[in-house]
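Novice: sequence first, predicted coordinates after that:
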Amino acid sequence: MVGKRTILLVDDNFMNRRLVGAMLNGGHYLLIEKENGRDGLAYLLANREAIDLVLLDVGMPDLDGTDICRAVRGIEDSGSRLPIIAYTAHAMAGEQQSLLDAGFDDILVKPITREDFLPLLERHLGEGKNPGQEFP
C-alpha cells in the first residue's frame, strides 16, 4: 500500500463526522475533522499540499461549503486542482448542478453509505491519482 491519503472533512454535525470516520476506519486514510467553515478554510489554506481530498458540508451556518469551495478555486493554479466533494442533503437536480457550477468535483448525498462513499473516493483518489492505493 502507498502512504495514507489525507481527507479533510468540514461538517458542523458531530454525528456526520463520526459516520464518515467509521466508514474510513481501516487505516488507509488520515481523516482531519473541522467542525465549522472558518476553521476548515483556515486549515485548508495552511495545509493545502498535505490534503488529498476535501469533503465539505454545504449547509454550515458560519461559512458554508460552497463559500469554501469558491475560495479555494479562486486561488488554485490550473495544474493542481484539489478534489472537493459536496456533502449535502440537497438532492434535487438543480441544486446539484449549482454545486458543480460552484466548483465542486462531485456530490455525496446524505445519508451516505459505504457503497456510495468508497467508490467516490476511488474515483478521486484511486487509479491514475496514486497507483497502488488500496481501499478498505
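Specialist: Structure received. Numbers count the residues shown, from 1 in each chain.
Novice: when you work out contacts or count neighbours from here on, use the C-alpha atoms and nothing else.
Specialist: Fine.
Novice: which SSE is Val72 in?
Specialist: Assessed by DSSP states H and E, Val72 sits inside helix 65-75.
Novice: just checking, what packs against that helix?
Specialist: Helices and strands touching helix 65-75, by 3 or more CA pairs under 8 Å, 6 or more residues apart in numbering; DSSP states H and E, are helix 37-46, strand 84-88.
Novice: which one of these lies nearest to Met1?
Specialist: Counting by CA to CA, Met1 lies closest to strand 84-88 out of the helices and strands packed on helix 65-75; the figure is 23.5 Å.
Novice: which of the helices and strands packed on helix 65-75 sits most buried?
Specialist: Highest mean neighbour count of those: strand 84-88, a mean of 24 (counted as mean count of other CA atoms under 10 Å).
Novice: what's the angle from that one to helix 65-75?
Specialist: On the basis of axes from the mean of the first three to the mean of the last three CA atoms, to 10 degrees, strand 84-88 is oriented at 170 degrees to helix 65-75.
Novice: alright, now check it against this:
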Amino acid sequence: MANLNILVAEDNIINQMVVSRMLEKLSYTADVVSDGMLAVEATRETRYDIILMDVMMPTMGGMEAAKLIRSEESEGHRAQIIALTANAMDSDRHRCLEAGMDDYISKPFVLETLREKLRLAFESVNGTARM
C-alpha cells in the first residue's frame, strides 16, 4: 500500500472517527482537524498528498479553506482535495470544483467509495495506476 500524507478536515467528531476508521481499514493513517482554518494551518506545517475536506465547518468552511490552500501551495506540489458533503446536488459539486477541490464524496459513503476516490487521487499525485 502506498504511503500517503492524508489530512481529514471534519468538524463532527463521529464523522472524524468514521473516516479515520475507514482509512485504517485501507492501511492509512491521517491527521485530523476540526475546521477549515486548522486545515490551512496544518498544510503550512505538513505537505499533504490528499485532503478530505468537509464543506460545512465552523470558523472557516471547506470551500474557503480549499481556496486558501490553493493560493499558498508551493510550485511543484498540489494536494488532492476531496470534498466531503451531505449536499449531493450537481451545483454543489460544481461549487466545490470551482473552489479548487479535485473531487467530491457525498455523505454518507461506504468504504469502497473512499477506496476508489483515494485510488484516483493517488494516481493524480504520483502519475501512476498503482495503489
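Specialist: On my side now, so go ahead. Since we're looking at a predicted model, the values are computed, not measured.
Novice: how alike are these chains, TM-score-wise?
Specialist: TM-score of the superposed chains, computed with TM-score structural alignment, normalised by the length of structure 2, equals 0.88; 131 aligned residues with a CA RMSD of 2.1 Å.
Novice: and the angle from the longest helix belonging to structure 2 to strand 80-85?
Specialist: For structure 2, the longest helix by residue count, based on DSSP state H, is helix 111-126. Here the directions of helix 111-126 of structure 2 and strand 80-85 differ by 150 degrees (the same axes, to 10 degrees).
Novice: in helix 111-126 of structure 2, what counts as buried?
Specialist: Judged by neighbour count using 16 or more other CA atoms under 10 Å, the buried positions of helix 111-126 of structure 2 are 114-115, 117-122, 124-125.
Novice: residues making contact with the helix holding Val72 of structure 1?
Specialist: 10, 37, 41, 45, 56-59, 81, 84, 86, 99, 102-104 (CA atoms under 8 Å, 6 or more residues apart in numbering).
Novice: redo the helices and strands packed on helix 65-75 of structure 1 as TSV? Include distance to Glu134 of structure 1.
Specialist: Output for those, formatted as TSV (distance: least, CA to CA, whole Å):
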stretch	distance to Glu134 of structure 1
helix 37-46	25
strand 84-88	20
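Novice: go through those and name the closest to Gln133 of structure 1.
Specialist: Of all the helices and strands packed on helix 65-75 of structure 1, strand 84-88 comes closest under CA to CA, at 19.0 Å.
Novice: middle-most residue in structure 2, spatially?
Specialist: Nearest to the geometric centre of structure 2 sits Leu52, at 1.7 Å (CA atoms, centre = their mean).
Novice: part of a strand, is that residue?
Specialist: Yes - according to DSSP: H, G, I helix; E, B strand; the rest coil, Leu52 of structure 2 belongs to a strand.
Novice: residue contacts, it?
Specialist: By CA under 8 Å, 6+ apart, the contact set of Leu52 of structure 2 is 6-9, 81-84.
Novice: that one matches what in structure 1?
Specialist: Aligned counterpart of Leu52 of structure 2 in structure 1: Leu55 (TM-score structural alignment).
Novice: how far away is its match from Ala93 of structure 1?
Specialist: In this view, Leu55 of structure 1 and Ala93 of structure 1 are 20 Å apart by CA to CA, to the nearest Å.
Novice: okay, now the counterpart of Ala102 of structure 1 in structure 2: neighbour count?
Specialist: Per TM-score structural alignment, the equivalent position to Ala102 of structure 1 in structure 2 is Ala99. Per other CA atoms under 10 Å, the neighbour tally for Ala99 of structure 2 reads 17.
Novice: can you pull the contacts of Ala99 of structure 2?
Specialist: Taking CA under 8 Å, 6+ apart, we find Ala99 of structure 2 in contact with 63-64, 66-67.
Novice: sorry, back to before: pick the one among the buried residues of helix 111-126 of structure 2 closest to Asp31 of structure 2.
Specialist: Leu118 (15.5 Å).
Novice: around Thr6 of structure 1, count how many other residues there are.
Specialist: Neighbour count of Thr6 of structure 1, defined by other CA under 10 Å: 16.
Novice: now do the SS call for the residue lying closest to it once chain neighbours are set aside.
Specialist: Spatial nearest neighbour of Thr6 of structure 1, chain neighbours left out: Leu30 (4.7 Å); criterion: CA to CA, 6 or more residues apart in numbering. At Leu30 of structure 1 the chain is in strand, as set by three-state DSSP.
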